[in-house]
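> here is my input, please return the structure:
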Amino acid sequence: MRILAVEDDEVLGEAICQRFTKMGQGIDLVTSGDVANSLLKRHEYDLILLDLNLPNLNGEQILKKLRARASNTPVLILTARAQVEHRIELLDLGADDYLTKPFDFGELEARCRALLRRNQGLGKDIISYGNLDFDRKSCTVTIAKELIDLKQREFRLLEIFLTHQGKVLNKDELLDHLYSFDDSPSPNAIETYVARLRKKLVNSSVDIKTLRGLGYLLAEPNE
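Next up is the predicted model:
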């Protein structure tokens, strides 16, 4: 999952980044509204955490411009404003959810998972694929009810494939989902992670096919 955090409080922004980075998520932090708007014009994110009181361009303006471009990227507003009328206005502008500061990081993670489920048409945190169960909440994967050990990047790579079923994903797209701008992955990083993932999922229903010159495709599950 690739997240954009737009937060002018650098201490809070760094805390958010550390939290999600430890979970193996790719996350970018920007502290200015105009920089955030420029990024969103050029890059696709899985989720946006958006503060409102930003320099140069405020959160409401960023949200309006994002929805005017017909983007359906989930947006979670982080706000210190608690008035009901203001929260209604944000939802009407196109926000998907909001969280009032100060907030608990556990609740932030839960709301992020809920937004991703909704955006991907999923009803729960567990994705079942043949004999494999992928649990976003507990960050575990089982094959035929037996727990398997995946490293963070392998877990997140599997998550990308499972949430993009039927879509061919090239290396650049996979890198965009896995890494933030501060990371410097080698050109062969995706090949390495796909190879490792295949080995660990050899007894599962997951079949990641390589389409030469195009990318990777998660095949239909073999029951």
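
> C-alpha only now, for contacts and for neighbours.
Will do.

> mind listing what's buried in the single longest helix found in the chain?
Longest helix in the chain, counting residues (DSSP state H): helix 105-119. By neighbour count on 16 or more other Cα atoms under 10 Å, the buried set for helix 105-119 is 108, 111, 112, 113, 114, 115, 116, 117.

> could you say what helices and strands it packs with?
When contacts are defined as 3 or more Cα pairs under 8 Å, 6 or more residues apart in numbering; DSSP states H and E, helix 105-119 sits against strand 97-100.

> same thing but 10 Å
helix 10-22, strand 47-51, strand 75-79, strand 97-100 (3 or more Cα pairs under 10 Å, 6 or more residues apart in numbering; DSSP states H and E).

> now the next helix or strand after the first one and helix 10-22, what's the angle there?
Proceeding N to C from helix 10-22, the next assigned helix or strand is strand 26-30, under DSSP states H and E. Taking axes from the mean of the first three to the mean of the last three Cα atoms, to 10 degrees, strand 26-30 and helix 10-22 form an angle of 170 degrees between their directions.

> here is the second sequence; please produce its structure so I can put it next to the first one:
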Amino acid sequence: MRVLVVEDEPRLAQTLRRGLELEGFLVQLAATGTDGLWWATEHDFDVVVLDIMLPGMSGYEVLRRVRAQDVRTPVLMLTAKDGDYDQVDALDLGADDYLTKPFSFVVLIARLRALLRRRAPQQPTQLRAGDLVLDPSRRSVHRGDAVLTLTPREFGLLEFLLRHKGNVLTKAEILQNVWDVHYDGPENVVEVYVGYLRKKIDTPFGRSSIETLRGVGYRMLDPDGTGHGQLEHEAGTTPG
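Coordinates of the predicted model:
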């Protein structure tokens, strides 16, 4: 789940980033209204957390322009402006929720998850590939009756693979969606984490859920579609 946080106070922005990442979100920060508008309109996010009092462009104007470009991403206004008319203005401009500072982080997470549920009620509450089941809302993973424990990064990688089950995903796509669009480290970190994931979701069960296509990327096999979930890697592929 990708969230854009538009917040100009550095300490609060970093606190939000750390807390949201622990909850499984991939976080992009923007410190000005201008940058926030660019990120919100040029990239895909699942939800936006937007301050009102921002340098460059107010949160109200960011919201107005975002909606004018028909970007329907849910927006939660997170601001110190707590007047009734402030909330009315934000909601009239197209905000989906409004939370005032100081705020409870638990409440913020609950409201973000509620926005995500309302945005895509048609999507399954669980992601599956055979007997491998990931529940995004409960942050749980099962293989049959076995409960699997994953790190936040492993969970995010598995969720991304399952959401695109049957499709080939390049390392660059995985890095952009599971790490960060600004990540500038080596691409082989993807290989490392795919290896970690396989040791937890496949090796103990004699399965092979993630296919490696050498020089191309990875694909989550679908036992009912693109694969059988217990296939060995195709000739010419490696477990990396």
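
> superposed, how do the two chains score by TM?
Once superposed, chain against chain, the TM-score is 0.81 (TM-score structural alignment, normalised by the length of structure 1); 223 aligned residues with a Cα RMSD of 3.1 Å.

> which SS class is residue 88 of structure 1?
Applying DSSP: H, G, I helix; E, B strand; the rest coil to residue 88 of structure 1 yields a three-state assignment of helix.

> look up how far residue 59 of structure 1 lies from it.
Between residue 88 of structure 1 and residue 59 of structure 1 the distance, using Cα to Cα, to the nearest Å, works out to 15 Å.

> of the two, who's got more company?
Set side by side, residue 88 of structure 1 and residue 59 show unequal neighbour counts under other Cα atoms under 10 Å, the larger going to residue 59 at 25 against 11.

> structure 2: strands as residue ranges?
Remark: strands of structure 2, listed N- to C-terminal, are 2-6, 26-30, 47-50, 75-79, 97-100, 127-129, 132-135, 140-143, 146-148, 210-213, 217-220; assignment by DSSP state E.

> residues contacting the last one, please?
Applying Cα atoms under 10 Å, 6 or more residues apart in numbering, the external contacts of strand 217-220 of structure 2 come out as 129, 158, 160-174, 190-191, 194, 208-213, 226-227, 229, 240.

> can you flag the buried ones in the residues you listed?
Neighbour counting with 16+ other Cα under 10 Å marks 129, 158, 160-162, 165-169, 171, 174, 190-191, 194, 208-213, 227, 229, 240 as buried within these.

> and for residue 184 of structure 1, the neighbour number?
Each residue near residue 184 of structure 1 was counted by other Cα under 10 Å, and the total is 10.

> now do the contacts for it.
By Cα under 10 Å, 6+ apart, the contact list for residue 184 of structure 1 reads residue 175.

> hang on, the earlier thing: need the winner for burial among the helices and strands packed on helix 105-119 of structure 1.
Using mean count of other Cα atoms under 10 Å, the stretch among those with the greatest mean number of neighbours is strand 47-51 (a mean of 24).

> could you check the angle it makes with helix 10-22?
Computed by the same axes, to 10 degrees, the angle between strand 47-51 of structure 1 and helix 10-22 is 160 degrees.

> give the other helices and strands that strand 47-51 of structure 1 contacts.
Using 3+ Cα pairs under 10 Å, 6+ apart: strand 47-51 of structure 1 touches strand 2-6, helix 10-22, strand 26-30, helix 33-42, helix 59-68, strand 75-79, strand 97-100, helix 105-119.

> and the angle from that strand to strand 2-6?
Orientation note: strand 47-51 of structure 1 sits at an angle of 10 degrees relative to strand 2-6 (the same axes, to 10 degrees).

> just give me the mean distance for strand 47-51 of structure 1 relative to structure 2.
Strand 47-51 of structure 1, aligned to structure 2 and superposed, deviates on average by 1.2 Å (mean Cα distance after the TM-score superposition for structure 1).

> show me what residue 208 of structure 1 lines up with in structure 2.
For residue 208 of structure 1, the aligned position in structure 2 is residue 210, judged by TM-score structural alignment.

> surely that match touches residue 199?
No. Under the criterion of Cα atoms under 10 Å, residue 210 of structure 2 is not in contact with residue 199, lying 11.2 Å apart.

> one step back: count of neighbours near the closest residue to the match of residue 208 of structure 1 other than its chain neighbours?
For residue 210 of structure 2, the nearest residue in space outside its immediate sequence neighbours is residue 220; the separation is 4.7 Å by Cα to Cα, 6 or more residues apart in numbering. When neighbours are defined as other Cα under 10 Å, residue 220 of structure 2 has 25 of them.

> need the nearest residue in space to residue 22 of structure 2, chain neighbours excluded.
If you skip the residues right next to it in sequence, residue 22 of structure 2 has residue 152 as its closest partner in space, 6.6 Å away by Cα to Cα, 6+ apart.

> report the contact partners of the nearest residue to residue 108 of structure 2 once chain neighbours are set aside.
The shortest distance from residue 108 of structure 2 to any residue other than its chain neighbours is 7.6 Å, reached at residue 99 (Cα to Cα, 6+ apart). Contacts here follow Cα under 10 Å, 6+ apart; on that basis residue 99 of structure 2 touches 49, 51, 76-82, 87, 107-108, 111.

> next, format the residues you listed as CSV and append distance to residue 64 of structure 2.
Shown next, in CSV, are the contacts of residue 99 of structure 2 (distance: Cα to Cα, whole Å):
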residue, distance to residue 64 of structure 2
49, 15
51, 13
76, 14
77, 13
78, 16
79, 16
80, 19
81, 18
82, 19
87, 14
107, 25
108, 23
111, 21
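
> nothing else from me, thank you.
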